[in-house]
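1. fold the following, please.
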Amino acid sequence: MPDIPWSTPTQAAPDAEVYVMASRFETATLAGAVKFFLKAPGIILQIRKAPGAHGVALRARVFSRTFLTLSAWQDRDALYRFARSEPHRSSSRAASAYMKESAFTYWTVRADELPLTWAEAERRLAEQKPDH
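-> Coordinates of the predicted model:
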């Protein structure tokens, strides 16, 4: 399945520190993966319009039932405002019914280090213990 490549909704000042989140989601079933995949474009569009969003990408492995997200934000509050807003809030609650496990990691980088690499996100996620 195609990935949604990195896009930059709003450019941060090159020397600004940005808040980064990487996540990994594994669905319990292929049907759950399809549901997750079908919701993803709408959530990516929501991020692209969200105040304080500096970057977003999705790596979708539907047949492996695994999804990675990578996003950069003005600060932690901007990320949390987005997470509590619709449609993300309702979609994430609904996804919990078909999720097998998930993992999240957060760090900061200078804006001139964007876009981030999947290798860096995967390395950091590998250090996290999954949530069940």
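2. CA only for contacts and neighbour counts going forward, please
-> OK.
3. by contact count, what packs against the helix or strand harbouring residue 105?
-> According to DSSP states H and E, residue 105 maps onto strand 99-110. If contacts are counted by 3 or more C-alpha pairs under 8 Å, 6 or more residues apart in numbering; DSSP states H and E, strand 99-110 sits against strand 17-27, helix 118-126.
4. go through this structure and flag its longest helix.
-> helix 30-49 (DSSP state H).
5. that one: which residues count as buried?
-> Of all the residues in helix 30-49, those buried under the rule 16 or more other C-alpha atoms under 10 Å are 30, 32-33, 35-37, 39-40, 43-44, 46-48.
6. can you redo those residues as TSV with distance to residue 21?
-> Formatted as TSV, the buried residues of helix 30-49 follow (distance: C-alpha to C-alpha, whole Å):
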residue	distance to residue 21
30	25
32	23
33	21
35	22
36	18
37	19
39	19
40	16
43	15
44	14
46	16
47	13
48	15
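7. for the residues you listed, which one is nearest residue 98?
-> Of all those, residue 98 sits closest to residue 32, with 5.4 Å by C-alpha to C-alpha.
8. what residues are up against the nearest residue to the closest one once chain neighbours are set aside?
-> Nearest non-adjacent residue to residue 32, counting by C-alpha to C-alpha, 6 or more residues apart in numbering: residue 98, 5.4 Å away. Contact analysis of residue 98 by C-alpha atoms under 8 Å, 6 or more residues apart in numbering lists 27, 28, 29, 32.
9. one more to line up against the first:
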Amino acid sequence: MPTLPWTVPNTPPQDADVHVFASRFETRTLWGALRFLAGTPGVWRQVSRAPGAYGATLKAAPFKRTFWTLSAWESPAALKAFARSGTHAPTARGLGTQMRDAKFATWTVRADELPLSWPEALRRL
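-> Have a look, this model is predicted:
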């Protein structure tokens, strides 16, 4: 699966501070990676309509059982609301036993720094 392009659900105000969230997930097995891939379209649709989402992208290396997400949000609360609702919540819970490792990073950027860069996200992870 190629990298999903940066998607902009909502345009941030020009002078806004933006909450950035990056993640790296590694599944225990190839079956876990396939389950992660199977859940991706539903979660991707959810993020494309999520209130407070300013952008998102995903990198996948399924044969290496590794996935990265990078997203920009109006606030930590907007990210939390997304993560605890819709398709994301049950998908994430269902994958919990499949995960070997997970890493997360958060930081703040100005709205004019969007879209975010993968090299910066990977460095922070």
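10. after superposition, what's the TM-score here?
-> Superposed pair, TM-score by TM-score structural alignment, normalised by the length of structure 2: 0.97. Supporting alignment: 125 aligned residues with a C-alpha RMSD of 0.7 Å.
11. thinking again about what came up before, so which bit of structure 2 is the strand holding residue 105 of structure 1 matched to?
-> Mapping strand 99-110 of structure 1 onto structure 2 (TM-score structural alignment) gives residues 99-110.
12. pull out the buried residues from the matching stretch.
-> Those would be 99, 106, for stretch 99-110 of structure 2 by 16+ other C-alpha under 10 Å.
13. mind checking the SS state of residue 69 of structure 1?
-> What DSSP: H, G, I helix; E, B strand; the rest coil gives for residue 69 of structure 1 is strand.
14. what's the closest non-adjacent residue to it?
-> residue 58 (4.6 Å).
15. just give me the neighbour total for the one you found.
-> By the measure other C-alpha atoms under 10 Å, the count of residues near residue 58 of structure 1 is 23.
16. check the gap between it and residue 115 of structure 1 for me.
-> Remark: distance between residue 58 of structure 1 and residue 115 of structure 1 (C-alpha to C-alpha, to the nearest Å) = 13 Å.
17. what does residue 59 of structure 1 give?
-> 14 Å.
18. which residue of structure 2 lies farthest from its centroid?
-> residue 15 (23.2 Å; C-alpha atoms, centre = their mean).
19. picking up where we left off before, the residue nearest to residue 69 of structure 1: which element?
-> Per DSSP H and E: strand 53-61 holds residue 58 of structure 1.
20. that strand against structure 2, how far on average?
-> By mean C-alpha distance after the TM-score superposition for structure 1, the fitted strand 53-61 of structure 1 averages 0.3 Å away from its aligned residues in structure 2.
21. how far does that strand sit from its chain's centre?
-> 5 Å (C-alpha atoms, centre = their mean, to the nearest Å).
22. can you check stretch 55-70 of structure 1 too?
-> So, by C-alpha atoms, centre = their mean, the centroid of stretch 55-70 of structure 1 is 8 Å from its chain's centroid.
23. what's the span of that stretch from first residue to last?
-> 8 Å.
24. stretch 94-103 of structure 2 too?
-> 18 Å.
25. over to stretch 105-115 of structure 2?
-> OK, stretch 105-115 of structure 2 end separation, C-alpha to C-alpha: 17 Å.
26. same check on stretch 21-35 of structure 1?
-> End to end - C-alpha to C-alpha - stretch 21-35 of structure 1 spans 22 Å.
27. contact partners for residue 95 of structure 2?
-> 32, 35, 36.
28. report the angle between the helix or strand residue 91 of structure 2 falls within and strand 17-27.
-> In the assignment (DSSP H and E), residue 91 of structure 2 maps to helix 88-95. Inter-element angle recorded for helix 88-95 of structure 2 and strand 17-27: 30 degrees (by axes from the mean of the first three to the mean of the last three C-alpha atoms, to 10 degrees).
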